[in-house]
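Engineer: Here you go, sequence then predicted model.
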Amino acid sequence: MSQTVIRVEQLGKKYLLAQQAGGYTNLREKITEKTKSLTQRILTPKRTHKFKPTREEFWALKDVSFEVKQGECVGIIGGNGAGKSTLLKVLSRITEPTKGKIRIKGRVASLLEVGTGFHPELTGRENIYLNGAILGMSKVEIKSKFDEIVAFAEVEKFLDTPVKRYSSGMYVRLAFAVAAHLEPEILIIDEVLAVGDIAFQKKCLGKMENVATQEGQTVLFVSHNMQMVQALCAKACLLKAGSIAAQGNSGDVIEQYLLSLRSLTQLNSTILEQRQDRSGDGSAKLTFINIEDGDGNKVICSISRLKLTIGYRSEKPIYSPRLLVTIYDYNNEYAIFALDSNVVGGVPELLPAEGTVTCITEPMYLTPGRCRVELELLRGEILLDCIEYATCFDVEAYDIYGSGKSPPRSWATCLLRYQWSTNVG
């Protein structure tokens, strides 16, 4: 039996949330409220009182228990707000648990965000030694791995440049290279690989496979990419609302996760008002979404225009509203395309407190298969409401080119009209 290196028992993490009555207000509304308050104080001074915000308990983690053996690669999956990042922060000793016990045997390296532990004023070279020292490595050990780290990160030309001048891609390459090459017993990674380009993601995946299988290190890996989790991890834990909903073989856990998502969605038309799997400040809610083609038909094919009708309800009119619709392949976390009202316009500067917004696209030229839809409603840059798996729809095959053939979704997600020609001789 392999040795247990991580044991978590009845782990809980509680936060206290301060809430003000009325939710978020913009500058104009705040000035109006202050003026009214001053007037009331002058007219009725004895009745005035200072408002105190209410405090609400929020359990980001509730009674979480699991074990990880030495050399295992375990995926942590779940929707937004499930508690994945909080769990990794507690395991990395960045934040203290409210209750429960954690036993970790071995040196831990955490890569929870781009450039974790880097000092912006220090150069890449100096940060390599700094991170190594934080991980408990001696200068001799760091020096022996130095060339491998630099070669992997591909930042040789900028090694003596302060990392504050690095791009996000350079940052994540160097951060991952340091964490993976300094040989910690336990490596904790939270979705940072999405920052790099495709070639770098493949390179990191190969390194992580090598770390977990050949070098015997333990890896905890959070990702929304189910294909990457299944390829890398033999085991997985599914978090839901701060609790473990399932754990075991990664294929079985991922299948259960996808089944739970299907139970949340219906084809084409979905009532969203009572859904609990949402994020945002809560001052507005997405209430429903209806999807059909541009002519009002429920059947959507490869050449259809897409018509989306989205309902919403807010506590008050929404200033500077923004609707963002992102469409994904159902079994993949890479977006096919996004519909952003800020880019093309069409949504007024002030939306009434309740209503619907409609978006109609040009022909999509999607390959046949199922797509899922993520919805976001914002006020400027403030997220009011977001539902990651709002609904889904099926795209039926259509002979776009008149050849009698329609490429499958496994080949590509989108198609273009194009022509071939030859110049003989």
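Structural biologist: Looks like it came in fine. These numbers were taken from a predicted model, which means no experiment stands behind them.
Engineer: For the rest of this, base every contact and every neighbour count on C-alpha atoms.
Structural biologist: Will do.
Engineer: Just to check, residue 63 is in contact with residue 245?
Structural biologist: No - using CA atoms under 8 Å, residue 63 is not in contact with residue 245, being 11.2 Å away.
Engineer: check contacts around the nearest residue to residue 384 once chain neighbours are set aside.
Structural biologist: Nearest residue to residue 384 in three dimensions, chain neighbours excluded: residue 280, at 4.6 Å (CA to CA, 6 or more residues apart in numbering). Applying CA atoms under 8 Å, 6 or more residues apart in numbering, we find residue 280 in contact with 383, 384, 385, 386.
Engineer: One more to weigh against that first structure:
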Amino acid sequence: MNAIQIENISKRYYIDHQRKNGGPSGLKESLVNGVKSIFGSKSSENTVSEKEEFWALKDVSFDVAQGDRIGIVGHNGAGKSTMLKVLSRITEPTTGRVTVRGRIASLLEVGTGFHQELTGRENIFLNGAILGMKQAEIKHHFDEIVAFAGIEKFLDTPVKRYSSGMFVRLGFAIAAHLEPEILIIDEVLAVGDAEFQRKCLGKMKDVSDSGRTILFVSHNLTAVQSLCNRAVFMNRGQMVAVGETGQIITDYMSKINQTSLIREWLTPEQAPGNDQVRIRKIELIPQFEVGQTRIDVRTPVKLRFEFWNFVKNAKLNLSMHFNSMTGETIFNLASPQIEANPGLITGEVNLPGNFLNDGTYTITMMIVKDASTVLYHLQESVMFEIDDYRGGVEWYGKWPGSVRPYFPFSIEQSEEVNV
């Protein structure tokens, strides 16, 4: 029996563009309007509103059998999260139909379903009631939820004082322990630390072993491979393929295994972000040798970034995670913190050659306030390939590891003996 049937689902949104009569806004005007919107100022009467049609999902169909563990993979903007919101009944499809058999628990973003003024204890009972659980059932699982989330000391603290990590731990613990027939998890688990992620994957395996159904969105392909028996590959709102996890991940990696060294948005309205910050440009600039056309393990690269800030008197810095193609973070770089006001922020960082191994890499970009609060998090901001190069090395097997540093290395024979 199918737990979920998805039939020709499409979801349309309208993007509202504001422009001044007589032509599009320039950068200065866009920044001024952005700041005005933060403080509730009305736009000038001399503006025209234009609506752009955008299809987040387009004619998607697939079935999820009871007990299936489905991974949904694809770039940012592929429609993964929109699909989960449709399945969770958070939003209705524009066309098509979804049939769900069973009670759904969803964890789609930090703090999903929490009431900010209520304590952790009260929110456990509130979420349980929303899921249709009786009070006796919630009490039966209460101690397990608290222990899994690790919030014993803060159980009677209003959740508005919780950190994002505490939000995620409690949200996942509630969703996983109150025995839904269908568990839907978005990339939100990436907020937790490595130990918590391992706990979550272990719990999801326990849930799936009990015959319940899981839909899991993650950029960590290793986690998808480990947990899911089937996968769906999404691209620009359309389903590219559905099938066995290993084959789908292979197809996904082969289709995205391209170099994409620059991403740029001309106006804040077009750019990814929110009412606090928006990304303008991310560019990876290889420092090629004469005659070189592709990045290889010897090539130094410069990473330049630009973003619009709309926050007054903000202490901001940029954090960048360099990830392997399967989603593991290899290392993190953080910029110095600056005192920022509304305007354009720019910067760059240099990566030496003979550092990363050959392979495909992505960069996750986070704009951070006060060295603790993530204002915006852009997954896969840039993707790039590094080719192999051996020079005088005569061994041609795969060089192990994600990094491949070239350090001074001496070796000599100190004396000879007759043999």
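Structural biologist: Done, it's in. Worth saying up front: this structure is predicted, and the values here are computed from it rather than measured.
Engineer: circling back to that earlier point, between the contacts of residue 280 of the first structure, which is nearest residue 30 of the first structure?
Structural biologist: Using CA to CA, residue 384 is the member of these that lies nearest residue 30 of the first structure, at 18.1 Å.
Engineer: quick one: contacts for that closest one?
Structural biologist: 279, 280, 281, 282, 283, 284, 285, 376, 377, 378.
Engineer: where's it relative to residue 373 of the first structure, distance?
Structural biologist: 17 Å (CA to CA, to the nearest Å).
Engineer: now residue 288 of the first structure
Structural biologist: 12 Å.
Engineer: ok, the two, which is more surrounded?
Structural biologist: Between residue 288 of the first structure and residue 373, counting by other CA atoms under 10 Å, residue 373 is the more crowded of the two (23 against 19).
Engineer: In terms of helices and strands, where is the closest residue to the more buried one other than its chain neighbours?
Structural biologist: Nearest non-adjacent residue to residue 373 of the first structure, counting by CA to CA, 6+ apart: residue 327, 4.8 Å away. Per DSSP states H and E, residue 327 of the first structure falls inside strand 321-329.
Engineer: Show me which positions of that strand end up buried.
Structural biologist: 321, 322, 323, 324, 325, 326, 327, 328, 329 (16 or more other CA atoms under 10 Å).
Engineer: residue in the second structure matching the last one?
Structural biologist: Residue-level alignment of residue 329 of the first structure against the second structure, with TM-score structural alignment as criterion, gives residue 324.
Engineer: and that match, what does it touch?
Structural biologist: 330, 359, 360, 361, 362, 402.
Engineer: Among these, find me the one that's closest to residue 345 of the second structure.
Structural biologist: For the contacts of residue 324 of the second structure, the nearest to residue 345 of the second structure is residue 362 (22.0 Å; CA to CA).
Engineer: In which helix or strand does that closest one reside?
Structural biologist: strand 359-369.
Engineer: how far does that strand sit from the chain's center?
Structural biologist: Relative to its chain's centre, strand 359-369 of the second structure lies at 10 Å (CA atoms, centre = their mean, to the nearest Å).
Engineer: how about the strands of the stretch 301-425 of the first structure, start to end?
Structural biologist: Along the stretch 301-425 of the first structure, counting by DSSP state E, counting those that start in this stretch, strands occupy 306-314, 318-319, 321-329, 335-340, 350-351, 354-360, 369-379, 382-396.
Engineer: can I get these in JSON lines with distance to residue 154 of the first structure?
Structural biologist: What follows is the strands of the stretch 301-425 of the first structure, written out as JSON lines (distance: least, CA to CA, whole Å):
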{"stretch": "strand 306-314", "distance to residue 154 of the first structure": "43"}
{"stretch": "strand 318-319", "distance to residue 154 of the first structure": "45"}
{"stretch": "strand 321-329", "distance to residue 154 of the first structure": "31"}
{"stretch": "strand 335-340", "distance to residue 154 of the first structure": "27"}
{"stretch": "strand 350-351", "distance to residue 154 of the first structure": "48"}
{"stretch": "strand 354-360", "distance to residue 154 of the first structure": "43"}
{"stretch": "strand 369-379", "distance to residue 154 of the first structure": "35"}
{"stretch": "strand 382-396", "distance to residue 154 of the first structure": "35"}
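Engineer: who wins for proximity to residue 112 of the first structure among those strands?
Structural biologist: strand 382-396 (21.5 Å).
Engineer: Compute the inter-axis angle for that closest one and strand 306-314.
Structural biologist: 150 degrees (axes from the mean of the first three to the mean of the last three CA atoms, to 10 degrees).
Engineer: Strand 382-396 of the first structure: which residues count as buried?
Structural biologist: 383-396.
Engineer: do the same with stretch 118-135 of the second structure
Structural biologist: So for stretch 118-135 of the second structure, counting by 16+ other CA under 10 Å, buried means 118-128, 131, 133.
Engineer: how far apart are the helix or strand hosting residue 58 of the first structure and its match in the second structure?
Structural biologist: Using DSSP H and E, residue 58 of the first structure maps to strand 54-69. Taken against the second structure, strand 54-69 of the first structure registers an average deviation of 0.6 Å after superposition, with mean CA distance after the TM-score superposition for the first structure.
Engineer: hmm, who's touching that strand?
Structural biologist: Residues contacting strand 54-69 of the first structure (CA under 8 Å, 6+ apart): 2-20, 74, 81-83, 86-87, 100, 218, 241-244.
Engineer: follow-up on the earlier one: for PyMOL, write the selection for the buried entries among the contacts of residue 384 of the first structure.
Structural biologist: Per 16+ other CA under 10 Å, the buried members of the contacts of residue 384 of the first structure correspond to this PyMOL selection:
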select buried, resi 279+280+281+283+284+285+376+377+378
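Engineer: Let me know the closest of the contacts of residue 384 of the first structure to residue 272 of the first structure.
Structural biologist: Closest to residue 272 of the first structure, out of all of those and judged by CA to CA, is residue 285, at 8.4 Å.
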